[in-house]
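Peer 1: Following is a predicted model, sequence given first.
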Amino acid sequence: MKIRSQSFFFIFFISIIFNILASPTLQRDALLEFKNEFPFDASDPYAPSEPPLSSWNTSSDHCSWNGVTCDANSSEVISLVLEYTYLNGSLKANTSLLKLQHLQNLTLYSCDLIGEIPFSLGNLSHLKHLNISDNNGLTGEIPSSIGNLSYLSFLDLSHNDLVGKIPSSLGNLSRLTVLDLSDNRLIGEFPSSIGNLNQLTIISCYSNKLNGTLPSSFSNFNKLSYLLLTGNKFSGGDLPLILSNLTSLSYLDISVNHFKSKLPSNMSGLHNLEVFRVNTNSLIGTFPTSLLTIPSLREISLSENQLEGPLEFGNTSSSSSELEVLDLASNNFYGPIPEDISRFPKLEFIDLSNNSFIGPIPRSMPQLVSLKYLDLSYNKLDGQVPSFLWRLHTLTLSHNSFSSFEEDVVNGSDPDLMSSNSFQGLSKVDISSNSLQGSLPGWICKCTSLSFLDLSNNLLSGSIPSCLVNCTASLGYILLRNNSLSGFLPDIFTNATELRSLDVSRNQLSGKLPKSLINCTSMEYLNLKVNKFKDTFPSWLGSLGSLSVMFLGSNAFYGPISSHFGFPSLRIIDISHNNFNGTLPQDYFVNWPEMSSMVGNEYYELSDGIDTFMSRMGGLSYEDSMDMMYKGVDTEFQQILYVFKAIDFSGNKFTGRIPKSIGLLKELRQVNFSRNEFTGSIPSSLANITNLEALDLSHNKLSGNIPRDLANLSFVSYLDFSHNLLQGPVPRSTQFQRQHCSSFEDNLGLYGLEDICGRSQTPGDTQESEEFSPEESEEVLNWIAAGIAFGPGVFCGLVIGYIFFTSHKHQFFTEKFGRNGIKTVR
C-alpha cells in the first residue's frame, strides 16, 4: 500500500513538472531565448535591413509569431518553421529548442546556420519532421542521435557541408518516408541497416562522395517512388535484383557514378516509372527493350555507358506512348536507326550521338511531330539531309557522311517547307564535318531565329548568299570554314550585333572586307585565314571592343599598318603570309592592353560534349577541334587546352627594326617575326616577356648579338634565330642548350654552338632521328595550339598550334596547309 502511494505521488509530481514546462509563459520564453542565441549584427554586409524574428516579442501571443504553430488547446509549440531567416550562427548544444518538448516539426531552411548539428537534437523525441537544409555553413557529421527520433517520418539535411559516413542508427527510423542527404560531402557506403526503412518513398543522396555497392536490402523498398543517387562514386550492387523489385518507382536517377553491371532483363513490372536516368556509368549489355512496355515512361537516358549491339525497340504491342526523351549517346550501338522510332509520337529530344549508326535518317522520322532536339553527330550516317528537320529547334548532324540536302528544300519546290513559318523555330544547325556538296542552301535565309550555324568542313561551293542578311540579327556564330566557297564576303552585317564568332577560313573568298563588320559589336573571334582577301589592314575593326582573336593570315592583304590602331581586348593576332610592308614604329605595341595584362589569363578545360544531361536538353555548344601530325601520327585533339596570348607577323615584307615596345606585352606566350626584312639588333626588351614559350626571328636581316637576358626566359621551349646576320656568343642556359642546331644556322658570326650542334643532328645528317630534317625545319611555323572559350553554355575556340617536347630535344609541329605537319580541322 505504501509503495502504491509513493508511485501516485511521483506520477503527480512529474505531471506538475510537465504542466509547468508546457505553460504558455515558459514556451514563449524558450522561443525568446532561442532568438537571443543569434544576435543580430547590423554591420554585417550580408545582414537584412531589419533584424530577423522581429515579430517575436512579449507584446503578442507567441502562437501568432512568424513560423510558430501551437496546439489549439494547450498552446504548446508543435511546429517551428523558419525559412530564409538570417540567423547567421550555430545551434547550441543546450539550445532552448530542447524546452519545446512537444515539437513535432522543426524546419530551419536556408537560415545561414554554421557549425555542427548538435547531438542533443536527438532528445526532441516527438519530432516527426526535421528539415535543416540549405545551410552552406553547416558542417560536421550527421549526429547518430537522430536515430533516436522514433516518430520521424521526414528527414532533410540536404545542401549543407556535412561530412563523414551515414550513421547506421538511421536504420532505427522505422516510420521514415523521406530521406534527403543530397549535396553534402558524405563518404562511404550506405549502412546495411538502411534496408530496415521499408516505408521510404523518397531517397535523395545525390552530389556526395558515397561509394561502394548498393546493399541488396534496397530491394525491400517496394514503396519507393523516387531514388536519386546521381553524382557519387557507387560502383557495384545487384542492380538486376534491386531495380526489378522497386515496383512503385516513378523517378530513378543513378547517373554519374561508376556502376558496372547489366540492367534487369525485364523491367516491365515498374509500371509507374516515368524517368529512367542511368547515364554516365559503365553499364554493359544491350538496349533494355522491356522499358518500352511501360506506358508512363517519359524519359530514357542511357548515354555514356558501354551498351552495345543494334538498336531494337521490340515487337510488343504496348509501348511508351508518353516517351519524350531518348538519350543513348556515347555507347557502342550500331546498325541502322530503326524505322519504328515513329512509335513514340511525343518524342521531343533524341540524342544518338557518338555511336556507330549507319545508313540514312529513317523515313518515318517526320511522323515525330513533337521533335525539337535531334543530335545524330559522330556516327556513320549518310544520304540526304531530310527537309523535315528544318522545323526543329536544334539540329546536330556533324561528323557523318551526309552528301546533300533534300532536293525540295534546295530548289524550293515545296511551298509549305519554304514558307517562313516552317523555319522560325530553328535556332541551332550543326552539319559540320560531312561531305555536303553544292551551294549553300537557300533555306538558311528563312531562319530568322537562327543563332548558331556551322557548315564547316564540307565540300560546299559557290558564294555566300546575300540574303543571309535576313537572319544575321540573331546569329551569334557563323562557321563556314574549310569549304570551297568563293566570291566576296557579302555586306550582310548591318544588324549583326549578336555575332560573336565569324569563321570563313580555308575557302577561296576574295575582294575587300565588308565595312558592315563594324556593326558586329559583340564580335570576339574573327577568322579569315587562308583565303584570297585583298585589302589594306582593317584598322577600323579596332572599335570592336570585345574582339579577342583576329586571324588574317595567308591572304593578299597589303600595304603598311597604321601605328595608331588599338584593339583593347585582342589576345591573339595573326597577319602572317600577306604582303604587309613598311616599318613598325618603336612605340607600336604601346596600346595593346590585353596582351600586357594578366587580367583574363584564366585557364579553361572544356569537355568534349556538354557537361550534364540537362544542359544537353537546351544548351548550345561549340567546340573547336584540330587534327595534328603528332610524332608522325595524324591525331585529333578535341579539347581546347588554355588561353594563349600571341602575335604572328611572319611572312610579310616589314623592314626596319623590331619595335622595342614588344617587351611591354608581358603576357605573350608566342612571338613570331620570321620571314620579313627586319634589320638592326634583337630588342633586349624581349626578356621582359617572362611567360614566353616560343620565339621565332628567323629569315630576317638582324645583326648584332643575341641578348644575354633571353637566357632567363625559363618557359621558352622553342627558339629560332636562323638565317640572319647575328654574331657573338650564344647565351648559355638550359633553354638555349635544348634547341636544335638548325635554330642558329646561317649566322656566320655566331659561336659557342659546340654543345648544341655537337649533340644535334647536323644539316647533312640523314639518319633517322626524332629531330627534324633540314626540309622540315625550313617549314617550321611558329604557332602555339591556342584556344579560347566564350560565354555561358557556349564554347568557342580556335587553333593556331604547336607541341613542344623537351627531353634534350624539341619537336615543333606546324601548320603546313596540306603538307606534313599540323592538319587543322576547320
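Peer 2: Alright, I've got the coordinates. Residues are numbered from 1 along each chain as shown.

Peer 1: contacts and neighbour counts: CA atoms only from here.
Peer 2: Fine.

Peer 1: Show me which residues of the helix or strand that contains residue 18 are buried.
Peer 2: According to DSSP states H and E, residue 18 maps onto helix 2-21. Neighbour-count burial for helix 2-21 flags residue 21 (criterion: 16 or more other Cα atoms under 10 Å).

Peer 1: Which is the succeeding secondary structure element to that helix?
Peer 2: On the C-terminal side of helix 2-21, the closest following helix or strand by DSSP H and E is helix 24-36.

Peer 1: What angle do helix 2-21 and that following helix make with each other?
Peer 2: Angle, helix 24-36 to helix 2-21, by axes from the mean of the first three to the mean of the last three Cα atoms, to 10 degrees: 50 degrees.

Peer 1: another structure for you, compare them:
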Amino acid sequence: MLIPIQSYFILFLSLIFNTLASPRLEMNALLEFKNEFPLSAPDPHASFAFSFSSWNTSIDHCSWKGVTCNANSGEVISLFLQFIFLNGSLKANSSLLKLQHLDSLTLSHCNLIGKIPSSLGNLSHLIDLDLYGNNLVGEIPYSLGNLSRLTYLLLAENHLRGEVPPTIGNLNQLTFMVLASNNLSGNIPSSFSSFSKLSYLDLSKNQFTGGDLPSILSNLTSLSELDISYNHFKSKLPSNMSGLHNLEVFDAKENSFVGNVPISLFTIPSLKEVFLSGNQFEGPLEFGNTSSSSKLKWLNLASNNFNGPIPESISGFLKLGVLDLSNNSFLGPIPGSMSQLVSLRVLDLSYNKLEGQVPSFLWSLPKLTLSHNSFSSLEEVVVNGSSSDLSSNSHVDLGSNSLRGSFPRWICRSTTLDFLDLSNNHFSGSIPSCLMNSTASLGDIILRNNNLSGFLPEIFTNATKLRSLDVSRNQLAGKLPKSLINCKSMEYLNLKGNKFKDTFPSWLGSLVSLRVLFLGSNAFYGPLISSHFGLPSLRVIDISHNSFDGTLPQDYFVNWHEMSSVWVDETKWPLPEDPIYQGSPFTMGGVNIFDDSMDMMYKGVDTKFPRIFRAFKAIDFSGNKFTGQIPKSIGLLKELILVNFSRNAFTGSIPSSLANITHLEALDLSHNKLSGNIPRDLAKLSFISYLDFSHNLLQGPVPRSTQFQSQNCSSFEDNLGLYGLEEVCGPIHAPDPTSGNSQQSEEFSSEESEEVLNWIAAAIAFGPGVFCGLVIGQIFFTSHKHIWLVEKFSRN
C-alpha cells in the first residue's frame, strides 16, 4: 500500500509527463495532417496564400503559420489555412480529430474535394467552422448538429447537394451562417426557428423551394442580414415581418415569390436595403405610413408584375439613394413627391408604362434611366433665372419614349456626363454645337432612330473619352466632321441610315481602337482608298447601299489583321446571366441589344449572343458599284462569320480562297457579273447555313455537300450555265448540262425568288469593368427549315 505522499508524487510526475507529451502529440498530428495532402501548393494568384514552409520541427509548432495555441496550456486552438491547393479530401480519420481543443477551423479556398466527413462532428470545442470556396460534394452531414458551441458556420461556394439536415437547428448559438452557392434543395428546415441569436444568414444561389418562412422568420429576431436570393421559392412573403426589428438587409431577388410585398417590411426601423427584383410580385405597390426616420437607402423591385401608380408615399424614404422599379407595369406620371428624395442618386424606372412629362427635379441625379416608357416631354428647370446645375449628372437614358421637339439643350450644361441615350424618340431639328461642352466627358452618345437633320457638327475636338457614337436612322446630311479624328477611344461608330454624302473617310484610320464601323445606307461615293489606311482593330464593317465604285486591289484585305486572328480574350467577358446584368437588360456599349429585335434562331435553336459577339466578324460591301474581281486576299480573313458582296458589278471568278474562311456561316455573292465555276472547295465550309450565288454568269456543276444541297433553289437562279441542281430544285428544275443555253425553270415560287440576305453585323465596345458594345445586327434569310432571324430591314 502506497503512502499518501507517494501518491501525490506519482500524480505530479504524471502531470509533468502529460504536459510534455501533449505538445509533441499535437505537433505530430499537424505534421500528419500536412502529409495527408502531399501535393499541396499555395495559390500563385493570391498574395496572401498559405504555405506549409514554416511547418517543420526546427521551431515550435505554435509558431507555425496558421497555427494558434492557447497561451497558457500550449494546446492548438485554431488552424487557419487559406488559398492553398490541398487537392485532396478530408479523411474520416483525419489527424485533425486529434486536436481536441480546436475551437476554430478554417480551410477556405483550399481546393478540397470529396465529402465533408461526419467525424468533424466530434470536434466538440469548435466555435468557428469555415470550409468556404472548395469543391466539396455530397450532403451536409447530420453530425454537424453536434457542434453545440458553433457560432460561425461557412460552407459557401462548394457543390453540396440535398436538403439541409434538420439537426443544424441544434446549433442555437449560431450568429453567422452562410450556405450560399451550392446545390442545396428542398425546404428550409423548420428547426431554423431556434436560431434566436443568428444575425447573418445567407442561403443564396441554391435550389431551395420553400419552407415555413412565416414561422421561421418570426423567431429570427436578431437577424440583421438575410439573403435568400437566386433560389426557387414560390410562396408569399410573411404578411407580418415587423418582428425582424433588427433587419438591415433583405435580399430575396431572383426567386418566384408571388402576391404583394407586405407593408410591414417597410416599417422595420433598421431596414437599409431591400432587393426583391426578378420575382412575380404583383398588384399596386404600397409603402404604408412611411416614417421620416426610415433608414432605407436602397430599394430594388425591378422585374416583377407591379402595376398602378408609383406611390406618393415613397417621399418618406428621405435617405433613399438608389431606387430601381424597372421592368414592371407602373402607370401614370412620376409622382411629384419624389422631389423630396434629397438623397437620391440612382433612379431606374425603365420598361414601364409611365407617361406625361419628365419632371425637371430629376436632371440633377447622377444616374437617370427612364427608357422604354411613354414620356412625351421634358421639363426644363430654371432657378433664379438660370438653368439648374447639372454638374453631378453622369448617366442619362431617355431612349425609347415618345419625346418630341428639338434636342434638349440643357444637356450642353452637363460637364460630367458620361452616357447619353436619346434613341428611339421623335426629336427633330439639328444637333446643337453646344454639345461640345459635354463631349469631353462623354463615353457613349446614342441618338439613333430620331428625326434629327442638318449636319453632324464639329463637336468632337475634346472627345477623347468617346467609346461609341450612334446617330443612325436619322436625316443627317453633308460631310462627316473631321473632329471625329480626335476620338482616340472610339470603338463603335454607327452612321447608317442617314444622308451623309462624302468620300470614304480614310482619316478614320487613325482610330486604332475602332472595332465596328457602320456607314451603310447613306450617299457615300467614290473609290475606296488603299488597304494600308489602318483600322487595325476592325472586326465589323458595313458600307452597304452607298455609291462606292472602282475596283478593289487584290491585296486589299492583307492588313485587316483583327479579322484574321482569333480573339484570345473572349473568356474574360461576363455573360448576361452574371450578377452584373441581373435586374437590368443586357446592354452592350450602353445600348440595350434587344432594342433591335435581335431574336436569333439558328437551325431552330436559340443562339446565345455572347457566342456571336465574342467571335462576330463580318464585312458587307453590298449595294454599291464596285467592279473588277473580288480580291483573293479575302481568304486571309479566316475568322469571318458573314461576307456580303452582293448587288455590285464584280466580274471574273469566285475566289477559291473563300474556302479558307472555315467559320463562315453566310455568303452572299448574288446580283453581280461573276463567271466561271463555283469553287469545289467551298463545299468544305461546314458551318455555312446560307449561300446565294443567284443572278450571275456562273456555269458548271454545283458542288456537292450537305451545305449546298440544303439551300433554296433561289440561291442559284439566273445562272444559265449551272447544272447539278437536282437535289436542290428537283429534277423538273434541273437544267440540261449538255445545253449551251440551259434555262432555269419558271416554276420558282415568288417567295423563293425574293429570299435575300440583308444583314448588318453586330459589335463590341466596352468600358472599364463592364462588358459593353453595341449590336445593330440585321439578318433575315431562310434555308428550308433552317432559320436565322435577326432583323429584317428595308433597302434604300
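Peer 2: Right, received. Where do you want to start? Quick caveat: nothing in here was measured; it's all calculated off a predicted structure.

Peer 1: Overlay them and tell me the TM-score.
Peer 2: Here the TM-score for the pair of chains, by TM-score structural alignment, normalised by the length of the second structure, is 0.89; 773 aligned residues with a Cα RMSD of 3.7 Å.

Peer 1: picking that back up, next, the mean deviation of the helix holding residue 18 of the first structure compared to the second structure.
Peer 2: Following superposition, helix 2-21 of the first structure is found to deviate from the second structure by 6.9 Å on average (mean Cα distance after the TM-score superposition for the first structure).

Peer 1: The second structure: helices as residue ranges?
Peer 2: For the second structure, the helices defined by DSSP state H occupy 4-35, 213-219, 436-439, 609-615, 706-709, 726-729, 750-753.

Peer 1: Could you say which of those helices is packed most deeply?
Peer 2: The highest mean neighbour count among these, using mean count of other Cα atoms under 10 Å, belongs to helix 436-439: a mean of 22.

Peer 1: can you tell me what part of the first structure that helix aligns to?
Peer 2: Aligning helix 436-439 of the second structure against the first structure (TM-score structural alignment) gives residues 469-472.

Peer 1: from the middle of its chain, how far away would that stretch be?
Peer 2: 29 Å (Cα atoms, centre = their mean, to the nearest Å).

Peer 1: same question, stretch 274-284 of the second structure
Peer 2: From the chain centre to the centre of stretch 274-284 of the second structure is a distance of 22 Å (Cα atoms, centre = their mean).

Peer 1: repeat for stretch 643-658 of the second structure
Peer 2: Distance of stretch 643-658 of the second structure from its chain centroid, counting by Cα atoms, centre = their mean, is 37 Å.

Peer 1: Now do it: which range of the first structure does it align onto?
Peer 2: So stretch 643-658 of the second structure sits over residues 671-686 in the first structure, by TM-score structural alignment.

Peer 1: again with stretch 325-343 of the second structure
Peer 2: Against the first structure, stretch 325-343 of the second structure falls on residues 352-370 (TM-score structural alignment).

Peer 1: and for the matching stretch, what are the contacting residues?
Peer 2: 327-342, 344-348, 375-386, 388-389 (Cα atoms under 8 Å, 6 or more residues apart in numbering).

Peer 1: do stretch 473-484 of the first structure as well
Peer 2: In contact with stretch 473-484 of the first structure (Cα under 8 Å, 6+ apart) are residues 448-462, 495-508, 825-826.

Peer 1: can you give me the end-to-end distance of it?
Peer 2: Stretch 473-484 of the first structure has an end-to-end distance of 25 Å (criterion: Cα to Cα, to the nearest Å).

Peer 1: quick one: residue 536 of the first structure and residue 552 touch, right?
Peer 2: No. Here residue 536 of the first structure does not reach residue 552: they are 11.0 Å apart, not a contact under Cα atoms under 8 Å.

Peer 1: For these two, work out which one has more neighbours and name it.
Peer 2: A count of neighbours by other Cα atoms under 10 Å puts residue 552 above the other of residue 536 of the first structure and residue 552, at 23 against 17.

Peer 1: Let me see the contact set for the more buried one.
Peer 2: Contacts of residue 552 of the first structure by Cα under 8 Å, 6+ apart are 527-530, 573-576.

Peer 1: And the furthest pair within these?
Peer 2: Using Cα to Cα, those reach their maximum pairwise distance at 530 and 573, which is 14.5 Å.

Peer 1: Show me which of the two is the more surrounded one.
Peer 2: The neighbour comparison of residue 530 of the first structure against residue 573 (other Cα under 10 Å) goes to residue 530, with 22 against 19.

Peer 1: what do we get in the second structure for that one?
Peer 2: Per TM-score structural alignment, residue 530 of the first structure is aligned with residue 497.

Peer 1: again, but for residue 587 of the first structure
Peer 2: Under the alignment (TM-score structural alignment), residue 587 of the first structure maps onto residue 555 of the second structure.

Peer 1: The nearest residue to that match once chain neighbours are set aside - how many residues pack around it?
Peer 2: Excluding the flanking residues, the one nearest residue 555 of the second structure by Cα to Cα, 6 or more residues apart in numbering is residue 633, at 5.4 Å. Close neighbours of residue 633 of the second structure, defined as other Cα under 10 Å, add up to 18.
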